[in-house]
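J.: Provided below for reference: sequence and predicted model.
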Amino acid sequence: MGSKNKAKKTKEENKSKNIDSMDDLKAEDHMEQLQRLQEKDPEFYEFLKEHDKELLEFDEDSNEDVEIDEEEEETDLHNIEHLTRAAEKDLPSKNTITSTMVDSWCNAIQGNANLGAVRSLMRAFRTACHYGDDSGDDNTTKFSVMSSSVFNKIMLFVLTEMDGILRGLLRLPSSGGKKETIMDLMTSRPWKNYNNLVKSYLGNALHVLNQMTDTEMISFTLRKLRNSSVFLAAFPALLRKYIKVALHFWGTGGGALPIVSFLFLRDLCIRLGSDCLDDSIRGMYKGYVLNCQLVNATKLQHIQFLGNCFIELLRVDLPSSYQHAFTYIRQLAMILKEALSESTKKKEIFRKVYQWKYVNCLELWAGAICAYSSEGDLMPLAYPLSQIISGVARLVPSACYFPLRLRCVRMLNRIAASTGTFVPVSLLLLDMLEMKELHKPPTGGVGKAVDLRAVLKVSKTTLKTRAFQEACVFSVVEELTEHLSQWSYSVAFFELSFVPAVRLRNFCKSTKVDRFRREMRKLIHQINSNSEFTNKKRATVSFMPNDLEAASFLEDEKKSEASPLSQYAATLRQRAQQRNDTMMESSVLIGEKSSIFGNKMEDDVDDDDDSSHGKEARVFNSSWLPGRDSKINPNEEEKKVKTKKKKKQKEPQEQTALDEDVVEDFVLSSDEDEDGSISDPTDAEDVESEKRNRKMHIKRQKPPVDSLKKKRKFQEQKSKKRKRVNRA
């Protein structure tokens, strides 16, 4: 019996030991589960800490004296399920990205460059860039939901810091780099480990660029991506897409977006070379042509800005740019050749030449040749382009296309001045003076001032106005003076100016307008005085006209601009500038700052790059989300405020409505010349209109007595209504 009792005791002791060992294993598993819960979901762990401390304060030693029943275990499991359901109701979903999570990732990255935090942040960046897509949230992704403040925080940190993080992981310099460095890097081990991060960053940023609508956000994003543009050498497909997006923003954007897009493209071309330059030149040329379809006075500055950007891009690689310039100038020559051929109908073909698109392309290449005349790469194209421009000017010798011919003459003068070659411009200008429309009396009256820079063709009624005739004659005098002043220091100036001086004297004899006659006599006097100036110096030299020493003739006087024609040309430029300023009602900037191409705009961009995070936070702190949320108008609150203001303004507007019944009529005063003196009309109609205009003055109508009585009655009725409402 004793042996049996001992055996039973040993069995019971073994069972108790097994139970204790099982309890110990359960306790250890439970503690491990709690630790994993604290790491994966800290918010749920804090929730359990507040509502069920006993579950978290689980002690391993307490299991020695506690017997666990199956019923108690079931009740504990039921309580845990109940708590988790309650937590799911109170807390956000498991895939929600919170502000604390983003802060923890950012601190881990900035502190010790934690790779796990970088990967988590890049997953969150992908979610932010694809948030609200039509395809819906992807269940395979770890994160799917976020608020607008979290979106702004992720975008701001990633766009600002990710370039430095990637360069640190890939062991690259903190800035710069070219295509060769990326090609060498692609064979290294760091690139194999982290190229997926680079591709994810660039691809998701491209996606969000296509979704954005706010110009400030797009400008900020492109400005930050500009530092990482060298990585696109490893991804040709992404490179083509980035070029396409940047070209679109450059041609159609507003504000600072065009200049930021251009700088992004220029950096790409400098760092990546021909892989990017050819596509960028073709795309920018196409964008320039699309913007030149229609031109007016307010669009000239924007077109000039686009042309300056294109010319600046050619500087990156002038030998490669020569190939593109030769191709496009040849296309212009083929179009002109088709228009000049006798087998075709000129009425249908010449319109391809006499349009804004064609003329602006000529001005673009003329500006490129003038900009790089000292380099020598584009100099061989100066002669064929001058021949094309001269052919365009002579294509249709009609007075209606007088403005177009003047534009061609200006281009030729610019090419001659920059290249130092002689271009026969005087014959084109003198032929304009012999048109019969300038010798007829202005039967169309005074007419409106015509801005010859903003039109290519004028109507027949405009041809008969005095304002158009004056603009034509003054423009011819200015361009002819500009042409002659370029060669006012030449040994052969007397021979060069002889024919123009004779034809100007003939115009003085044939015209009946005193204003034109006085203008021509001034120019003839300056030509004669300049001839005397050069002949005195020419009498003292001993070299022949074909000697090389003739090129240095009057070189010192040319530097000081001492010739009479140079001084007269400077005064005419000032007069033309004043006339153009008076035509422009206000200075127009296309897209606020986009048309400013110079130091001022570059300073603004540099200031933005060096700005603090406060300014950047304001850019991305507009509660904007891409996708579905972007369709909702973010300015709803502003609209509500405006509607409230309009309602408040209705009452005072009703009170001031009667005050506006008193109308002041202004009568135009007499027509005067630009210098302030009254013009001398030659026709009888002009004399009579001059007398009538001198008698007319500014008058004001006195308010009639009936209107004052009506106003008082209306105010009395309104005050009575208010008293009744107050009594009620």
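T.: Happy to help now that I have it.

J.: alpha carbons only for contacts and neighbour counts from here, please
T.: Noted.

J.: can you tell me how far Ser261 is from Ala205?
T.: For Ser261, the distance to Ala205 equals 15 Å [C-alpha to C-alpha, to the nearest Å].

J.: same deal with Leu332?
T.: In terms of C-alpha to C-alpha, Leu332 sits 39 Å off from Ala205.

J.: give me the more crowded residue out of these two.
T.: Legend: neighbour count by other C-alpha atoms under 10 Å for Leu332 and Ala205, higher for Ala205 (24 against 18).

J.: name the element that one belongs to?
T.: helix 189-211 (DSSP states H and E).

J.: distance between the ends of stretch 305-325?
T.: Terminal-residue distance, stretch 305-325 (C-alpha to C-alpha): 19 Å.

J.: and the strands in the protein, which stretches?
T.: For the chain, no strands are identified by DSSP state E.

J.: which positions within the longest helix seen in the chain qualify as buried?
T.: If you go by DSSP state H, the chain has its longest helix at helix 2-40. Buried residues in helix 2-40, counted by 16 or more other C-alpha atoms under 10 Å: Ile19, Asp20, Asp23, Asp24, Ala27, His30, Met31, Leu34.

J.: as TSV, these with distance to Ala256 would be great.
T.: What follows is the buried residues of helix 2-40, written out as TSV (distance: C-alpha to C-alpha, whole Å):
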residue	distance to Ala256
Ile19	75
Asp20	74
Asp23	69
Asp24	68
Ala27	64
His30	59
Met31	58
Leu34	53
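
J.: okay, now the one to match up with it:
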Amino acid sequence: MAKQTKRTKKFVKNNLDRTLKTRREGAKKKAVIERSKQAKAHKAKSGAAGRQSGADAALAGSAGEDESDAESDAAGPMGVDEFLGGGFEAGMGGDEDDESGDEDDESEGDDLEDMEELSGDEDEELDPEAHAAQLKALAAKDPEFFKYLQENDENLLAFGGASDDESDESEEEEMAATATKAKGKAKARDDVMDEDEDSGPQLVTLKMLAGWQRSILQHHSLRAFRRLLLAFRAAAHMGSENYGGEASSYVVNDAQVFNKLIVTTLKYVPVVLAHHIPYKETNSRYKLPTNSPKFTALQRPIQSYYSNLHRLLRTLPEPSLVYVVVSESAKMVPWLLHSRKLAREHVKLLLDQWATAEDRVRIAAFLSIRKIAAASDETMMDLCLKGAYQSFVRSTKLTTVHTLPSINLMKNSASELYGLDLRASYQHAFGFIRQLAIHLRTALKAKTQESFKSVLNWQFVHCVDFWCLVLGTTCDQSRAAKDSEMQPLIYPLVQVATGVIKLIPTSRYFPMRLHVIRSLLRLIQKTGVYVPLTAPLLEVFDAPEFQRKPKGSTLAPLNLETTLRAPQAYVRTRVYADVIAEDSTHLLLEYLSTQARSIAFPELVVPLRTQLRRTLKASTSPKLSTSLKAILDKIAQNSAWIEKRRATVEFAPNDRRAVAAFLRTEKAEAPLESACRLARKVLAQKRALLEQAAQEVRG
């Protein structure tokens, strides 16, 4: 016998026992895997009922402690960690961020099948006191879900509250059932495979759902969780004969059961995941226990949940159920973000709901998008910002009385999304405003009908208004946001807007001009930036509609909110002149109110007062003359108000800080501010009356 080397002696002393133990454990695991493969091959050869994406009929037909005992006998005494080390972890597909590594849906059923091994002794009865303690903890941790249980599942909350007589009777029944079960346990082990092979798809009932709910509440059962997901998949594919070429393990053929199953899945899945793979929230970011074996094991079930959820979002016709799906799925965001592919698909579907669904579904979808954007990295934030803007632009192509409220809703909500991360928002805003500038430059150079159409449309106008809203929100002077990262974008946006105003000066495009001026006014009011708007408004007053005798017409008043270019029939008519006079004078009053506290206001309005007096002399519109006289009167009052207060100042005009702070703390309203507030109130009342009359006509 050869002499042992020093390396061999060292190995025998330090590593031999551990190596032998590892090999024995590997052999045990390999044997378990082989037995599992043989069992599956036997099922395939014997013509068992169709599986649901790998979850065969043996899983759908098995129940209770008999199944648990049979599985434990097959798996041996291995614990959870040993089982996961025996190939289950590799079967889960690892990190799902890699799009090319996603497996087919056929492996999904096998993952849901193997997940049952993690459940442990879930069929044991829970002590009523422990159940009450769990419910108390649930009420403290998730009051919204506990309230849902109170309203919809009182029998689950009342578990363990029976009288003494009922308790004695139940104990006797349990003893008898235990004795019967003990006698038939051996036979059950032998016949369980045959029973599974003969069983077909199970019909989901309310009683079955209640049992799964109880198991999830009492034990956070992964077995009940798996069955719930299988039934959820059957509901999502209801109406199709098979799923992925395989028959389903469950069948849903009742509308009440369908609705209950959908709501139960949406409510209870976050409860199970929060128990087995809890997350920690820090500054709207979520951290998951990625090193936990259960985290890896539950990735495929989560993928199954979302694939079926996305199918529901595409196919559900009932808005109320769509609202439930969208709002409840927001609770799954902490586990969604781990898979980038699922997160992207989910965001796209939410954006589609945000752009096309009814108002409350839109709001729920936006809240979910905002939650995802706030909790994700730069890539997902870019996807949310870009997707929101593109969905908004597509929705603004047609602007009518019916679509305008939804467009405004999208505009306001998307602007809030752009306020989450100013650095990322700046990059997108810069690119999109630059696109608007390129369209405008092309139109100014080419001067063709096609180039003008690329600017003179509702999409362009709504985009200008949207970016004015975004910059006004992110650079709001009331928030001391002078150093906002979005501040440099104000100047190019104003240049684009003023270029659109001057593009076609004809009176037919006055509605478009007034829309753009209104957008710039919003920007001025929020940021305090000075933009000279008197010139484009004075050009309106010099139009032929106000300088020549109007044509007679019996046309109805034109709704400027949904009008971009006036029809040819309205040109030079009294009806059109009155509508333009009312809107333009109101915008002039709004603009003057933004400068009403300026220390230079008396000098600022000198050329304006001169031009307004000339307009009054040549005007043929009584409505315009009346409005301009009232504005001239308020301008004179405001000038006197400013002169009275600046007579006592002690700083020079070169003290910019003191000039900017002039009348900033003044609580009294300036005359123009008071007049503007009253005009807004009158305009709101007029619009309310018009809407009421329109509703009566429709009714």
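T.: That came in fine, so what should we check first? These numbers were taken from a predicted model, which means no experiment stands behind them.

J.: got the contact list for the alignment partner in the second structure of Tyr358 of the first structure?
T.: With TM-score structural alignment as the criterion, the equivalent of Tyr358 of the first structure in the second structure is Phe460. Each residue near Phe460 of the second structure by C-alpha atoms under 8 Å, 6 or more residues apart in numbering is listed here: Leu436, Ser454.

J.: distance of Phe460 of the second structure relative to Leu398 of the second structure?
T.: 12 Å.

J.: those helices in the stretch 501-650 of the first structure, which residues are they?
T.: All helices of the stretch 501-650 of the first structure, identified by DSSP state H, counting those that start in this stretch, fall at 514-538, 555-560, 564-583, 599-609, 613-619, 628-631, 636-657.

J.: would you mind giving the residues in the second structure matched to the fifth one?
T.: Residues of the second structure aligning with helix 613-619 of the first structure are absent, taking TM-score structural alignment as the criterion.

J.: residues contacting that helix, please?
T.: Asn152, Leu156, Glu216, Met217, Phe220.

J.: I'd like these as TSV, with distance to Thr656 of the first structure and neighbour count appended.
T.: Shown next, in TSV, are the contacts of helix 613-619 of the first structure (distance: C-alpha to C-alpha, whole Å; neighbours: other C-alpha atoms under 10 Å):
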residue	distance to Thr656 of the first structure	neighbour count
Asn152	46	20
Leu156	49	21
Glu216	40	18
Met217	42	20
Phe220	46	22
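
J.: spit out the contact partners of Met583 of the first structure.
T.: Met583 of the first structure neighbours (C-alpha under 8 Å, 6+ apart): Ala449, Asp451.

J.: for it, give its distance to Thr327 of the first structure.
T.: Distance from Met583 of the first structure to Thr327 of the first structure, by C-alpha to C-alpha: 38 Å.

J.: what's the burial count for the nearest residue to Val145 of the first structure once chain neighbours are set aside?
T.: Nearest non-adjacent residue to Val145 of the first structure, counting by C-alpha to C-alpha, 6 or more residues apart in numbering: Thr96, 4.8 Å away. By the measure other C-alpha under 10 Å, the count of residues near Thr96 of the first structure is 16.

J.: taking the centroid of the first structure, which residue is nearest it?
T.: Central residue of the first structure (C-alpha atoms, centre = their mean): Pro258, 1.9 Å from the mean position.

J.: once you drop chain neighbours, what's closest to the aligned partner of Tyr201 of the first structure in the second structure?
T.: Aligned counterpart of Tyr201 of the first structure in the second structure: Tyr305 (TM-score structural alignment). Closest residue in space to Tyr305 of the second structure, ignoring its immediate chain neighbours: Leu229 at 6.6 Å, by C-alpha to C-alpha, 6+ apart.

J.: how much space separates the one you found from Met332 of the second structure?
T.: Distance from Leu229 of the second structure to Met332 of the second structure, by C-alpha to C-alpha: 14 Å.

J.: compare the two and say which is more crowded by neighbours.
T.: Shown here are Leu229 of the second structure and Met332; by other C-alpha under 10 Å, Leu229 has more neighbours (21 against 18).

J.: who touches the counterpart of that one in the first structure in this structure?
T.: With TM-score structural alignment defining the correspondence, Leu229 of the second structure maps onto Met122 in the first structure. Each residue near Met122 of the first structure by C-alpha under 8 Å, 6+ apart is listed here: Leu197, Ser200, Tyr201.

J.: tell me the one of these nearest Arg410 of the first structure?
T.: Tyr201 (49.2 Å; C-alpha to C-alpha).

J.: tally of neighbours for the closest one?
T.: 22.

J.: what's the answer for Ser418 of the first structure, then?
T.: 15.

J.: quick revisit: I'd say the residue nearest to Val145 of the first structure and Lys142 touch.
T.: No: Thr96 of the first structure is beyond contact range of Lys142, at 9.1 Å (criterion: C-alpha atoms under 8 Å).

J.: and the nearest residue to Ile524 of the first structure once chain neighbours are set aside, how far is that from Phe533 of the first structure?
T.: With sequence-adjacent residues excluded and distances taken as C-alpha to C-alpha, 6+ apart, Ile524 of the first structure is closest to Ala501, at 6.1 Å. From Ala501 of the first structure over to Phe533 of the first structure the distance is 16 Å, taken as C-alpha to C-alpha.

J.: same deal with Gly251 of the first structure?
T.: 50 Å.

J.: out of those two, which sits in the busier spot?
T.: Shown here are Gly251 of the first structure and Phe533; by other C-alpha under 10 Å, Gly251 has more neighbours (22 against 18).

J.: tell me the residue in the second structure aligned with that one.
T.: So Gly251 of the first structure corresponds to Ala355, using TM-score structural alignment.

J.: touching, its match and Arg362? I think so.
T.: Yes: in this structure Ala355 of the second structure lies within contact range of Arg362 using C-alpha under 8 Å: 6.9 Å.

J.: for the stretch 201-350 of the second structure, which segments are assigned as helices?
T.: 206-219, 222-236, 255-276, 293-297, 299-315, 319-329, 333-336, 340-356.

J.: check contacts around Glu478 of the first structure.
T.: Ala569, Leu572, Arg573.

J.: give me that answer again for 10 Å
T.: By C-alpha atoms under 10 Å, 6 or more residues apart in numbering, the residues touching Glu478 of the first structure are Cys472, Leu523, Tyr568, Ala569, Ala570, Thr571, Leu572, Arg573, Arg575, Ala576.
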